[in-house]
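> attaching a predicted model along with its sequence, questions to come.
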Amino acid sequence: MTGLIHQVLMYDNEKDILDTVVPFLQEGLSAGEAVLTVGTAPNLSCLRQALGTDSDSVEFADSASWYIQPTRTINNYSSFIAENATARIRVVAEPGWETGTPAQISEWTRYESIINQAFADVSASVLCLYDRRTTDPELLDGALRTHPQLVEYACARCNGAYLDPATVNARVDRDPLPAPPPGAVRLPIDDDDLSALRSFISGHARHHGMSRPRVNDLLVAATEVATNAIRHGRRPISCQMWREDDDLIVDVTDAGRWLPDPLPGFVPPDPSSLSGFGLWGVRMLCALVQLRTGPGGTTVRLHIPCR
C-alpha cells in the first residue's frame, strides 16, 4: 500500500477501543511497520496491557504533550516519519482535546484536514480516536468532515461526510475575525526598523504579567509578521493588542491583499530551502495564529498565553 489512509473511530467505551485498536496495531507489527500510539494516559495504559509483550515494539506518546497546537503536532509527526523513512508508518492518534473556543475548534478541525494534504504521499495508516461521550459535538462534526474513512464495529468504510481540504480551509477562513475590543491599544507601524513596535509589545506584555520567555516568543513572532506586512503588504500598517482570558492577542493589519499557499506555515519547510520558515516559525511560537485576507486588507492575529 502507498499513500495515506486516514480513518476515524468514535468510541463509546473501552471495548470499542480494544476491539478495533489492538488488531490494528498488531497488524502493523506483523507487517514490520513503524508503529506509534498517541493517546490519553488511561487509554495508553489499557493498550499496553492488552498488547502484552508486543507493546515493547510500539512507540507511545501522551496526547497532552503531543497535541499542544496544530503546527507543533504536524512537526511531531513529520519527525517520526523522517526517523522511520524506510518503513511504512502506522499510527493510532487520540488528540485528547474535548472542547475549546470556537477558534480553537476551527483550527483543530483544519489540522485534521491538513493531514490529508500534507502527508498524502506518505505510506501510512492513521486511525484517529474520539470519545463520543465527552467530546464537544462541534469537534465530532469536524472529525467527520476531515477523515476519508469511518470505522464502526471494527470495519472501515468510506465516509460520505468527508470534505476535501480546500473546502475545509475555505469554511474555516470565510468568517471575519471578531473586532478588537474597545480597550485594545493601537500603534501605527511607520518605521521599518520596528523598534517602536518591539517597545510597544514588550511593555504591554509585561504589564499583563507575561513571563520573559513568552515575551521573547511574542516579539519574534510579531516582528516577523510586521516585516512581512512591510515587504509584501500595503500601508497603512498597524498593530493592536488586548487581553483575552489567559492569552494576549496581537493583531497586525495592513491594506494589502494576498493569496497564501494552501498550507500557509503549517508544514515544516524543506531544510534545503531558503524560504518558508517565517510563518511556520510564527505558528510554532504561538498558541494560535489566524489569518484573514480580502478586499479590506490582511490581518494576522497572534494568540500567546500570558504565562
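Arrived safely.
> rest of the way, CA atoms for contacts and neighbours
OK.
> other residues contacting stretch 40-48?
Stretch 40-48 has contacts (CA atoms under 8 Å, 6 or more residues apart in numbering) with 18, 22, 37-38, 55, 60, 62-64, 94, 96.
> what residues does the helix or strand hosting residue 139 touch?
Assigned by DSSP states H and E, residue 139 belongs to helix 137-146. Helix 137-146 is contacted by residues 8, 98-99, 105, 109, 112-113, 116, 130, 132, 150, 159, 161-165, 168 when judged by CA under 8 Å, 6+ apart.
> which among the residues you listed end up buried?
With burial judged by 16 or more other CA atoms under 10 Å, the buried subset of the contacts of helix 137-146 is 8, 98, 105, 109, 112-113, 116, 130, 132, 150, 159, 162-163, 165, 168.
> re earlier: so which of the contacts of helix 137-146 sit within strands?
Per DSSP state E, strands hold the following members of these: 8, 130, 150.
> sorry, back to before: chain center to the helix holding residue 139: distance?
On the basis of CA atoms, centre = their mean, to the nearest Å, the separation between the geometric centre of helix 137-146 and that of its chain is 15 Å.
> list the buried ones in that helix?
Buried positions in helix 137-146, judged by neighbour count with 16+ other CA under 10 Å: 138-140, 142-146.
> and for stretch 200-215?
Buried-residue list, stretch 200-215, by 16+ other CA under 10 Å: 200-202, 204-205, 208, 210, 214-215.
> and stretch 180-190, by the same measure?
Residues of stretch 180-190 classed as buried under the neighbour-count rule (16+ other CA under 10 Å) are residue 189.
> please name the nearest non-neighbouring residue to the residue nearest to the spatial centre of the chain.
In the chain, the centroid-proximal residue (CA atoms, centre = their mean) is residue 70; its distance is 1.3 Å. Nearest in space to residue 70, with sequence neighbours left out and distances taken as CA to CA, 6 or more residues apart in numbering, is residue 111 at 5.8 Å.
> and the one you found, how far is that from residue 69?
9 Å (CA to CA, to the nearest Å).
> now swap in residue 40 and tell me
Using CA to CA, we find residue 40 at a distance of 16 Å from residue 69.
> ditto for residue 106
Residue 106 sits at a distance of 12 Å from residue 69 (criterion: CA to CA).
> alongside the first one, take a look at this:
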Amino acid sequence: MTSMRPTGEWDGTTFAHEAFLFATDQEVLDRIVPFTVEGLSRGEPVLVVAGKRVRRLLAAELGQDVRRLATFAAAETWWRGGHGTLHAYDRDLRTLRSAAPTWRLVAEPVWLAREDGREWSRFEAVANRCYAAMPYYSLCLHDRRRLPTSVLDAVVRTHPLTWSGHAPVEAAAYEDPTRFLRSVQPEWDARPGHSAVWTVTAPQEARRALAAAVIDGWRERADDVVLATHELLTNALRVAPFVEVAFWTDHETLVVEVADTGPGLPDETRGYVPPAADLAGGRGMWLAWSLADDAAVASSPTGTAIRLYFRR
C-alpha cells in the first residue's frame, strides 16, 4: 500500500507549483486536508484563499484546527485584475519571506470562471520564473465543474506539478512561461495600411505626436496610451539610437507598436513581473502592461517590437 506524500520531495527551499483539478467535494478534502495537516504539524504557516464552498468544506473537516491557519480568506474578494492581483500577492509573499523560512498556500483563483479573470493564467505561468527561489508550496485548486475547457487547458500548461493520487508529479503538459505567453498573446498580424508611423529619437517626440493622434472616442484612454508608450520608448532608446512607433485603431481597439533594432529582450516575461521595491529601473514594461488591456511581443537578436492594445 502506497502512503500519501502531500508535498512529495519538496524540501521547503524553493517554489513548488501544483495544479489540482477536482470534480467532487471528496476529492477536495482528500487533497487539501492532508496537505494542510502536514503543514500545521511541521509548524509551517498554512494560508488558504479559496471560494465559499471549499472554505466551508475545509472548516467542517478541520474543526478547531482552522484557527491555526495563518490565513483563511475568501478568494472572491481578491481579484483586482491581473496586474493588481499579482502586485498585492507579491507584496504579501515578500512579507512572508521576511517572517517565515517556508510556508504553504492553498489557492483557488475563482475569477478564472469569469471572462475578465482568464488573463490570470499568464501570471500563473510567469510565477514559475519570478518566484522560483521563493520557499513555499502553492496548491492551486481548479473546479472542473465550473471552468471551461479552454481555461483548464491553460491550467495544465502553466503548472509544473500535478497530483498522481498519492504524490505530486511532473505535469506532462507544462510549458516554458515564454512559450505559453507567446501562444496566448494577440495574433501578430501585419500593420494595417492606415497606420500612422513615426521614427523618434527622444520619448518627448512620440508623446506629443500620440497625444495629438488620439482621436475623439479615445480621449478617456489618452493618458494611459501616452504614458505606457513613453515607458516602452524609454526602454527601447537605451538599446537603439532610434525607435519606430506605429499607431492605429481596429474597431473597438487602439493599438500602439514600439519597435527597435536592439539585441532583443533578455526576458519576455518582464511585463508580467512586479519590479522589486528597491529597483531604480526596470519598471517600464510592468507599468506599460498594467496600463494597457493587452500586449504582445515579437523579439529576436535583431530587435524587439511590442504592441499595446487599449479598448474603449
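Cool, the structure landed. Predicted, not measured: the structure shown is a model, and the values here were computed from it.
> on that earlier part again, the ones in strands among the contacts of helix 137-146 of the first structure into TSV, with extra columns for distance to residue 182 of the first structure?
Shown next, in TSV, are those (distance: CA to CA, whole Å):
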residue	distance to residue 182 of the first structure
8	42
130	39
150	45
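> what is the burial count for the counterpart of residue 120 of the first structure in the second structure?
Using TM-score structural alignment, the partner of residue 120 of the first structure in the second structure is residue 132. Neighbourhood size, residue 132 of the second structure [other CA atoms under 10 Å]: 15.
> so the nearest residue in space to residue 252 of the first structure that is not next to it in sequence, which state does it fall into?
Sequence neighbours aside, residue 239 is the residue nearest to residue 252 of the first structure in space, at 4.6 Å (criterion: CA to CA, 6+ apart). Of the three states, residue 239 of the first structure takes strand under DSSP: H, G, I helix; E, B strand; the rest coil.
> what number of residues lie near the alignment partner in the second structure of residue 239 of the first structure?
In the second structure, residue 239 of the first structure lines up with residue 246, judged by TM-score structural alignment. Close neighbours of residue 246 of the second structure, defined as other CA under 10 Å, add up to 19.
> need the contact list for residue 246 of the second structure.
Per CA under 8 Å, 6+ apart, neighbours of residue 246 of the second structure: 195-198, 256-258.
> next, the distance between the ends of stretch 126-143 of the second structure.
22 Å.
> what are the buried residues along it?
Neighbour-count burial for stretch 126-143 of the second structure [16+ other CA under 10 Å]: 126-128, 130-131, 134-143.
> now that stretch: how far from the chain's centre is it?
Centroid separation between stretch 126-143 of the second structure and its chain, computed with CA atoms, centre = their mean, is 11 Å.
> who's in contact with that stretch?
Stretch 126-143 of the second structure is contacted by residues 7, 12-23, 97, 101-110, 152, 159, 177, 269, 272-273 when judged by CA under 8 Å, 6+ apart.
> just the buried residues of the residues you listed.
Buried residues within the contacts of stretch 126-143 of the second structure, counting neighbours by 16+ other CA under 10 Å: 7, 12, 15-21, 102-110, 152, 159, 177, 269, 272-273.
> mind checking which of the residues you listed are in strands?
Using DSSP E, 16-21, 103-107 are the members of those that sit in strands.
> and the furthest pair within the residues you listed?
Among those, the pair separated by the greatest distance (CA to CA) is 21 and 103, at 21.7 Å.
> in whichever helix in the first structure runs longest, which residues are buried?
Longest helix in the first structure by number of residues (criterion: DSSP state H): helix 212-232. Judged by neighbour count using 16+ other CA under 10 Å, the buried positions of helix 212-232 of the first structure are 214-219, 221-227, 229-230.
> show me what it is packed up against.
In terms of contacts (3 or more CA pairs under 8 Å, 6 or more residues apart in numbering; DSSP states H and E), helix 212-232 of the first structure is packed against helix 195-207, strand 247-254, helix 277-285, strand 297-305.
> mind running it again at 10 Å?
In terms of contacts (3 or more CA pairs under 10 Å, 6 or more residues apart in numbering; DSSP states H and E), helix 212-232 of the first structure is packed against helix 195-207, strand 238-244, strand 247-254, helix 277-285, strand 297-305.
> follow-up on the earlier one: any of the contacts of stretch 40-48 of the first structure buried? List them.
Burial by neighbour count, 16+ other CA under 10 Å: within these this picks out 18, 37-38, 55, 60, 62-63, 94, 96.
> now do the contacts for the aligned partner of residue 271 of the first structure in the second structure.
Counting by TM-score structural alignment, residue 271 of the first structure corresponds to residue 277 in the second structure. Neighbouring residues of residue 277 of the second structure by CA atoms under 10 Å, 6 or more residues apart in numbering: 91, 283.
> distance check, residue 277 of the second structure against residue 94 of the second structure.
Counting by CA to CA, the gap between residue 277 of the second structure and residue 94 of the second structure amounts to 10 Å.
> hang on, the earlier thing: neighbour-wise, which of residue 40 and residue 69 of the first structure wins?
Legend: neighbour count by other CA under 10 Å for residue 40 of the first structure and residue 69, higher for residue 69 (20 against 17).
> residue 249 of the first structure versus the residue nearest to residue 252 of the first structure, what's the distance?
Note on residue 239 of the first structure: its distance to residue 249 of the first structure, by CA to CA, is 10 Å.
> tell me the residues that contact both of those two, please.
Common contacts of residue 239 of the first structure and residue 249 (CA under 10 Å, 6+ apart): 184, 301.
> picking up where we left off before, can you tell me what part of the second structure the helix holding residue 139 of the first structure aligns to?
Aligned by TM-score structural alignment, helix 137-146 of the first structure falls on residues 149-158 of the second structure.
> mean deviation of that stretch from the first structure?
Superposing on the first structure places stretch 149-158 of the second structure at an average distance of 2.7 Å from its equivalents, by mean CA distance after the TM-score superposition for the first structure.
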